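Participant: Sequence below, structure please.
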Amino acid sequence: MSVIEEEDVRGGKGVFKEICAEDDEVQPTEIESLCMNCYKNGSTRLLLTKIPFFKEIIISSFTCSHCNWSNTEIQSAGRIQEQGIRYTLKVRSKQDMNREVVKADSAITRIPELDFEIPAYTQKGSLSTIEGLIDRAVVGLEQDQPVRKAVDPGVAAKIDEFMEKLKKLKDVESEFTLVIDDPSGNSFVENPFAPQKDEALTVTHYKRTAEQNTQLGLKENVAEDEEETPGNDIETLRSEVLVFNTNCPECNAPASTNMKLVQIPHFKEVIIMATNCDSCGHRTNEVKSGGATEELGTRITLHLTDPSDMSRDLLKSETCSVLIPELEFELGMAALGGKFTTLEGLLKDIKELIVSKNPFTCGDSSTPERAEKLEIFGKKMDMIIAGQMEAHIILDDPAGNSYLQNVYAPDPDPEMKVEKYKRTFEQNEDLGLNDMKTEGYQEDPSYS
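Facilitator: Okay, the predicted model is just below:
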C-alpha cells in the first residue's frame, strides 16, 4: 500500500469512491497501454469505485485509436467472502437471457446439457448478461479457428459444430441449465422477481475445500501446534470478552473484533462477535451457535398482532431462512448471516438488503416496474414494523439453532408456534451432515 493510500485509509476517505453524478472527484484514471491486437499504443481507463453487493471494484476499459479494438473487464477489489456461492439457473425463456450477471474471475461456468465448462481464471471478471456470457464463450472458441482449420481440420469442424449449439441456446428453443460456481463468493445472478423468490434460480452457499482456499491464496487456519494455556476453560470464556485484531470489511483498515460467550435464557449458549472500525465508523455483528447441530430442525411461526412484538429478542443463525407469507417473501439461509437482534431490527435489515443494497435498483440496471415493486415492498415492511399490517414471520432453521423470544415464558405463547421436524436429505447435504461420520471410523478402512 502506498503512503497516499495509507493516509486515505487512516483518514476514513478510502481510495474507492462511491459513484455520484454530482461528485467531480470520481474520475477515471487514464493510462497509456500497449494494444495486443495491432501492437501500437492505446489507452486504458481505470475507475476504482463502490457498488452495492460487490463493495469495492475496479472497472477497466481499453480502447485503441489505431485499430479500434476495445476491451472491458471488472475485477473485485473487496474481501473474499466467508463462504463460496453456487447459482443454478433454469433458463426457460428469452427474458432469462437478459438477466444481469456479475462473474468473478475465480468463478466456474457450466452448461451441463452441452457438457460445457469454462474453468476458473481462464476469463477475466465481467458484468454482463447471460446472453453476453454465451457470446463471450463463442468469441473465445473462434479465436484460434483459422489455425486449427489449417493444422487439424477435424477438430476445427467439431468446434464449429459446438459453437452452433452454443449460439442456438440464445433462442431458448428448449430449457437448459446455467451454473456459476464461485469459491470466492463474489459472483451474482440477478433475481428479476425480487423481493419474491425466484423459482428458476437456486442459490447455494458452501464451505470451501482446502484446495479452493489454496487457489484463492487463503491460508488454512490450523491450530494443531497451539498449546493449551491455563485459564482458557469454559468458565473463563463466559466471564471474559476476547479481543483479536482483524481488518475492516469496508475500508480494510486495522480494526478489532470483540467476542463473548452469552447464555440466552430458555435456549442455549451463543458466541457474539462485534467489529468496530475507528477509521470509517463501520460496525458489524455476527452470531455463531455455541452448541452442536440439533437432531431435528426448528420452524418458528409468529403471528404479529401488536406493535410490542417488534421488541422480541431474536437469534437468527446462518442456516436460518426467513419467510413472510403475506408478502410472498423468502430470505434464504446465509443471506444476512447470523444475527442477535430484535424482530424490528431483523425486518429493518431485510428491508435495507432488498431495497437499498440491491445493485439492480439504481442506474442503468433499474427499470420502472422493478423500482415500483420494491417501493411497494418497502412500504409494506414499514407497515408491518409500525403494527399497521398483520403478518406472520416464519424462522425455518434446519440446524435448530435459531430462537425467538417467548414473552409469556415459561408458559406457552398463544401467537407463536414452534415445530420440530426431521431434516430432508437435501438439508443434511447443505449442512454437510451426510458425509460426516463420528462413530466407528477407526474400524472403517476408508478412514485410515
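Participant: contacts, neighbours, all on C-alpha from now
Facilitator: Fine.
Participant: Please identify which helix or strand holds residue 47.
Facilitator: When elements are assigned from DSSP states H and E, residue 47 belongs to strand 41-51.
Participant: what's the answer for residue 25, then?
Facilitator: Going by DSSP H and E, residue 25 is not in any helix or strand.
Participant: Okay, the closest residue to residue 293 other than its chain neighbours and residue 298: tell me how far apart.
Facilitator: Nearest residue to residue 293, sequence neighbours excluded (Cα to Cα, 6 or more residues apart in numbering): residue 399, at 5.2 Å. Distance of residue 399 to residue 298, computed by Cα to Cα, to the nearest Å: 7 Å.
Participant: Also this sequence, please, to line up against the first:
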Amino acid sequence: SLPAAAIHRGAPGPSVPESPGAAAAAGSLFRPLSAEDGEQRPAEIESLCMNCFRNGVTRLLLTRIPFFKEIIVSSFACDSCSWSNTEIQSAGRIQEQGVRYTLAITSRQDMNREVVKTDCATARIPELDFEIPAFTQKGVLTTIEGIIDRAVAGLEQDQPIRRVTDEEVASKIDEFIGKLKQLKEVHSPFTFIIDDPSGNSFVENPHAPQKDDALVVTHYRRTPQQAAMLGLEVMGSCCSVVSPLHVLQFNTNCPECNAPANTNMKLVQIPHFKEVIIMATNCDSCGHRTNEVKSGGAIEPQGTRITLQITDPSDMTRDILKSETCSVEIPELEFELGMGALGGKFTTLEGLLKDIRDLVERNPFTLGDSSTPGKTEKLQEFIGKLNEIIEGKTKAHFIMDDPAGNSYLQNVYAPEEDPELKVERYERTFEQNEDLGLNDMKTEGYESEGASGR
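Facilitator: Below you'll find the predicted structure:
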C-alpha cells in the first residue's frame, strides 16, 4: 500500500517518461512502488496555489498498487503559505461491475480500516442520514476516520460566513458536525457504506483471508444512468451469434500496461455440463496473459453447491469452471472467497488454489507495508497450509457455491457418481435473486405490449 506520510513528503518513485520512446524504454508507464526505485523522483510541475495565488509545486507519481490497479498520486505544496493538498485518481480500467461495501462499525479499531475511495464513489452513514455524493471529493487512500475528518473539514469551511448571514443554519450545521465527531468515538454502532459504480473502491478486511462478518461486499450491474455518469457507452442489444467452430478476435487494451492487444473469444462445450464462452488476452508489449470465462447459457432455475473432499494429489488436476457469481470456501482454513473475486475462471483445482494464494500475497493490506507483524505471521501460516493442500500433503474440503448454477467441478468417474464429490441444488433467497437482477426481470407480456404499441 501507499503510506499517507510518504505521499505528503513526495515519496521516491518512478518518474514520468517525457516521450513515447522513453515510455517504451522504461516499460510500463505505471510501475509498481519498490525500494529499488529510491533514486528516482516523482515528476514536479510548477503550478498555481489556490490559497495565496502564488506558485507552488505539484508532484505527480504514476504507480501501480497491487489489487487496486494503476493510480495517479498528486501532491501539491506551497512554500509561500504552507498550504498542501494530496489527491489520488484511478488510472486503471473501470471494472465490469460496480461494488458496494457495507461495514458495521462496532469498535474504535474499525475506524482505522484502510479505505480506497474513488471520486465517483458515494459514502453514506444511514444512521445520520449523511451522504457524500459522487464527484464531490477527490479520490483518496485513507481510513474511515479520515473520511469523516474530511467531511467535518468541508462542513466547517464556510461556517464563519454562515454565522453572519444565517445563524440558524450555522447552528444546525454545528450540531451535525458534533454528531459526526462523536461517531469517531464509536459510543454506539453505526453503518458505513461505500457505493462505487466503477468497482475501484475498497474497504480493508483486517481478518483476511478469513471472512469478515462485519463487512458485506456486493457486486452489481451498473444502471444505464450510472454508466452514463462514468462516460461509458450504453451498448444496445447484441444480435451476433458466437459460433463454436470459429474463434472471434477483437481489439482491446492490456489490463497491465494498457497497450493495444487482441482478445480471442470462443464457444466451448464442457462435457456433462453446458456451453461456456472463453476469452483470452495476450499482450505482445509486456507479455501479460489473462483469460476469463462467461456462461454461455441462461441462469439456472436453482443454485448449485459443489463440495469436493480433497483426498489425493490427483484431485488437483480436476477441471474447474468458476463463474463470476460463484463463491469459494475452504472450511479447514476458515477461508471464504466472495462472489465476484477473481472473475470467471476455467482452470484446474490446482490453478484456482494458486490464484487464491497469489491474490492474498498481492493484497497490500495483508502482506504489504500497511500490514502489522501479527497479521503478517498469520497470513504466512495460512499460505503455508494452502501450499500443503496444493501439494497434496493435507486433506481438506473445497466448496463452490454459485446461486446462478453456472459453475462446474469435474467428475472423474462420469457418468458414474463420484464418491468424493457432492452436488446440491437449492432454491435461491430473495437477496441472491436481487444480486442476480432476477427480482426486477420481466419475461411475460412482451407480445401483447408490442401489439398494442403497433
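Participant: Quick TM-score on the pair, please.
Facilitator: The TM-score (TM-score structural alignment, normalised by the length of structure 1) is 0.94; 437 aligned residues with a Cα RMSD of 1.9 Å.
Participant: mean offset of the strand holding residue 47 of structure 1 relative to structure 2 (after superposition)
Facilitator: Once fitted to structure 2, strand 41-51 of structure 1 is off its aligned match by 1.2 Å on average (mean Cα distance after the TM-score superposition for structure 1).
Participant: Spell out which residues sit in contact with the counterpart of residue 392 of structure 2 in structure 1, please.
Facilitator: Aligned counterpart of residue 392 of structure 2 in structure 1: residue 387 (TM-score structural alignment). Contact analysis of residue 387 of structure 1 by Cα atoms under 8 Å, 6 or more residues apart in numbering lists 304, 305, 306, 307.
Participant: neighbour-wise, which of these leads?
Facilitator: Neighbour count (other Cα atoms under 10 Å) singles out residue 304 as the most crowded of those, with 19 neighbours.
Participant: Next up, the contacts around it.
Facilitator: Neighbouring residues of residue 304 of structure 1 by Cα under 8 Å, 6+ apart: 387, 390, 391, 392, 393, 415.
Participant: Aligned counterpart of it in structure 2, please.
Facilitator: Aligned partner of residue 304 of structure 1 by TM-score structural alignment: residue 310.
Participant: And for residue 153 of structure 1?
Facilitator: The equivalent of residue 153 of structure 1 in structure 2 is residue 167 (alignment by TM-score structural alignment).
Participant: sorry, back to before: may I see the buried residues of the strand holding residue 47 of structure 1?
Facilitator: 42, 43, 44, 45, 46, 47, 48, 49, 50 (16 or more other Cα atoms under 10 Å).
Participant: that older thread, can you tell me the SS state at the residue nearest to residue 293 of structure 1?
Facilitator: Residue 399 of structure 1 falls in the coil class when you classify it by DSSP: H, G, I helix; E, B strand; the rest coil.
Participant: how many other residues sit next to the residue mapped onto it from structure 2?
Facilitator: Following TM-score structural alignment, the counterpart assigned to residue 399 of structure 1 within structure 2 is residue 404. By other Cα under 10 Å, 22 other residues sit near residue 404 of structure 2.
Participant: thinking residue 404 of structure 2 is in contact with residue 325, fair?
Facilitator: Yes. The pair residue 404 of structure 2 / residue 325 is scored as a contact, 6.6 Å apart, by Cα atoms under 8 Å.
Participant: what ranges do the strands span in the stretch 151-300 of structure 1?
Facilitator: Assigned strands in the stretch 151-300 of structure 1, in chain order: 176-182, 188-189, 201-206, 242-247, 254-263, 269-276, 283-289, 297-304 (criterion: DSSP state E, counting those that start in this stretch).
Participant: still on that earlier bit, gap between the match of residue 153 of structure 1 and residue 155 of structure 2?
Facilitator: Taken as Cα to Cα, the span from residue 167 of structure 2 to residue 155 of structure 2 is 15 Å.
Participant: now do residue 285 of structure 2
Facilitator: Using Cα to Cα, we find residue 285 of structure 2 at a distance of 48 Å from residue 155 of structure 2.
Participant: what's the answer for residue 46 of structure 2, then?
Facilitator: For residue 46 of structure 2, the distance to residue 155 of structure 2 - Cα to Cα - is 30 Å.
Participant: Between the two, tell me which one has more neighbours.
Facilitator: For residue 46 of structure 2 and residue 155, the more surrounded residue by other Cα under 10 Å is residue 155, and the numbers stand at 15 against 12.
Participant: middle-most residue in structure 1, spatially?
Facilitator: Against the mean C-alpha coordinate of structure 1, by Cα atoms, centre = their mean, the closest residue is residue 185 at 5.3 Å.
Participant: my read: it touches residue 85, true?
Facilitator: Yes. If you go by Cα under 8 Å, residue 185 of structure 1 and residue 85 touch, sitting 4.9 Å apart.
Participant: Count the neighbours of the closest residue to residue 282 of structure 2 other than its chain neighbours for me.
Facilitator: Counting by Cα to Cα, 6+ apart, residue 289 is the residue found nearest to residue 282 of structure 2 once chain neighbours are left out, at 4.7 Å. Using other Cα under 10 Å, residue 289 of structure 2 is surrounded by 13 other residues.
Participant: got a list of what residue 289 of structure 2 touches?
Facilitator: So residue 289 of structure 2 contacts 280, 281, 282, 283 (Cα under 8 Å, 6+ apart).
Participant: Kindly recompute the last result at 7 Å.
Facilitator: Shown in contact with residue 289 of structure 2 (Cα atoms under 7 Å, 6 or more residues apart in numbering): 281, 282, 283.
Participant: Tell me the counterpart of the last one in structure 1.
Facilitator: Taking TM-score structural alignment, the alignment pairs residue 283 of structure 2 with residue 277 from structure 1.
Participant: aligned partner of residue 210 of structure 2 in structure 1?
Facilitator: Correspondence of residue 210 of structure 2 to structure 1, assessed by TM-score structural alignment: residue 196.
Participant: For that match, give me its contacts.
Facilitator: 328, 329, 330.
Participant: All good on my end, thank you.
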